[in-house]
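# Can you look at this prediction? I've put the sequence above it.
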Amino acid sequence: MSRNKPLTKEQETELISILKKRFEKNSSRHPNLDWKIVEEKLIHQPEKLWSINEMEVSGGEPDVVYLDENLSIYFVDCSPESPKERRSLAYDYEGQTSRKEHQPKNNVIDLAKSMKINLLTEQDYRALQKVVIVDQKTSSWLETPENIRGLGGAIFGDYRYGSVFIYHNGAQSYYAARGFRGKVKLSEF
């Protein structure tokens, strides 16, 4: 991943082209939305474009998805399985460092922060699954409520047997098939 280096004009143009093709190919994810509106917002928010690029280069296949009733424009990781470059991570730094042996290389919270993206909440994850089924072989860490995290746990979700499942695990746990999905909200300007 590019890590805090601004995108060049060529990179911006290439990314916008990729996003436009994905947007047009998957119109059911964002009915009645014109690409020109999205593109204009992207052009005026280069910091958001940078974050979306981080999602793209780590395997997230970001696309526009409506996650709320306000029809806010979010770019969300829509890859069929959790993004490959964002797997085998503990939930947060405390969970990561609490492992004395076989410590994971990183954690979800710090990596998401470095990418300037937000984790999906349980509500977001359920909304995403209504638009595109994901995580049939993998799972994704989700933003965990403080009361659960305070007791040492963290939540994650997947899709099995035609249903969305939300589970819990210790925050120090990590698996080759568990990653995380993020979102970037485009602002009004």
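Perfect, I can see it now. Numbering: from 1, shown residues only.

# Please count neighbours and contacts with C-alpha atoms only from this point.
Will do.

# neighbours around the closest residue to Gly59 other than its chain neighbours, how many?
Residue nearest to Gly59 in three dimensions, not counting chain neighbours: Pro83, with 4.7 Å by C-alpha to C-alpha, 6 or more residues apart in numbering. Neighbour count for Pro83, taken as other C-alpha atoms under 10 Å: 27.

# Let me see the ranges of the strands in the chain.
62-65, 74-77, 118-119, 139-141, 153-160, 163-170, 178-180, 182-185 (DSSP state E).

# Out of these, flag the one nearest Ser17.
The closest approach between Ser17 and any of these, judged by C-alpha to C-alpha, belongs to strand 62-65 at 12.2 Å.

# My guess is Val134 contacts Cys78. True?
Yes: in terms of C-alpha atoms under 8 Å, Val134 counts as a neighbour of Cys78; the distance is 7.2 Å.

# And here is the other one:
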Amino acid sequence: MKKEKAKLSPEQRAELLSLLKSRFEKNRHRHQGLEWAPVQEKLEKNEEKLWSLYEMERTGGEPDVISGDQQTGEFIFYDCSAESPKGRRSVCYDREALESRKENKPQDSALGMAEDMGIEILTEEQYRHLQTVGSFDTKTSSWVKTPDEIRTLGGALFCDRRYDAVFVYHNGAESYYASRGFRGALRV
């Protein structure tokens, strides 16, 4: 299901940058101490990352800057939609799980979609960090990067927030639900 990475039109670029700037300014608590101008400068120099952010937005992720990496000078975006992105739900964990289903296959897998979008699925640690800047997945859940030891045995991990706490669960990697998707991260 590999999507062809297309260049954004000048209109799409301008609209995306305006939307990201507005979200950045509205949610300063997510990235205290950072300013928009250096973020925009980096984005304008990287068409491929802009396309990935466009895909994150198109699928309902509402990406926003979560932090900056002082060592690399990169800015880190996470999906910040209140619930797991609508355009990325009803997917199993990875392509191996997708191929193992004999019937009632989902359209895609979380890791497959993330790869096609040029993003990384959140790790459990990143997911927990995201929950420190807001309350996410209070009605849905999101697949998270699963350790090889668990995936080798057929399982996969997902998280959600209930009772004002973050929970980590397991399921068969081939399972999929209308209320479970995945959140991504992108370094720019």
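Received the coordinates, thanks. All values derive from a computational prediction rather than experimental measurement.

# about what we covered before: from Gly150 of the first structure, how far off is the residue nearest to Gly59 of the first structure?
27 Å (C-alpha to C-alpha, to the nearest Å).

# same thing with Glu24 of the first structure?
42 Å.

# Who has more neighbours out of the two?
Higher neighbour count among Glu24 of the first structure and Gly150: Glu24, with 14 against 10, using other C-alpha under 10 Å.

# where's the more buried one relative to Asn118 of the first structure, distance?
Distance from Glu24 of the first structure to Asn118 of the first structure, counting by C-alpha to C-alpha: 24 Å.

# Ok, Tyr174 of the first structure next?
Tyr174 of the first structure is 19 Å from Asn118 of the first structure, by C-alpha to C-alpha.

# what about the two, which has more around it?
The residue with more neighbours, out of Tyr174 of the first structure and Asn118 and counting by other C-alpha under 10 Å, is Tyr174; that gives 22 against 17.

# Show me what that one aligns to in the second structure.
Using TM-score structural alignment as the criterion, Tyr174 of the first structure maps onto Tyr176 of the second structure.

# I'd say its match and Asp94 touch.
No: proximity of Tyr176 of the second structure to Asp94 does not meet the contact threshold set by C-alpha under 8 Å, at 10.8 Å.

# how deep is Glu44 of the second structure tucked in, by neighbour count?
13.

# Kindly report the same for Ala97 of the second structure.
Ala97 of the second structure, neighbours per other C-alpha under 10 Å, totals 21.

# Report all helices and strands that the longest helix along the second structure contacts.
In the second structure, taking DSSP state H as the definition, the longest helix is helix 10-26. When contacts are defined as 3 or more C-alpha pairs under 8 Å, 6 or more residues apart in numbering; DSSP states H and E, helix 10-26 of the second structure sits against helix 36-44, strand 63-69.

# on average, how far is it from the matching bit in the first structure?
Helix 10-26 of the second structure: mean distance to aligned residues in the first structure after superposition is 0.5 Å, counting by mean C-alpha distance after the TM-score superposition for the first structure.

# Can you give the distance of that helix from its chain's centre?
Offset of helix 10-26 of the second structure from its chain centre (C-alpha atoms, centre = their mean, to the nearest Å): 18 Å.

# Thank you kindly, that will do.
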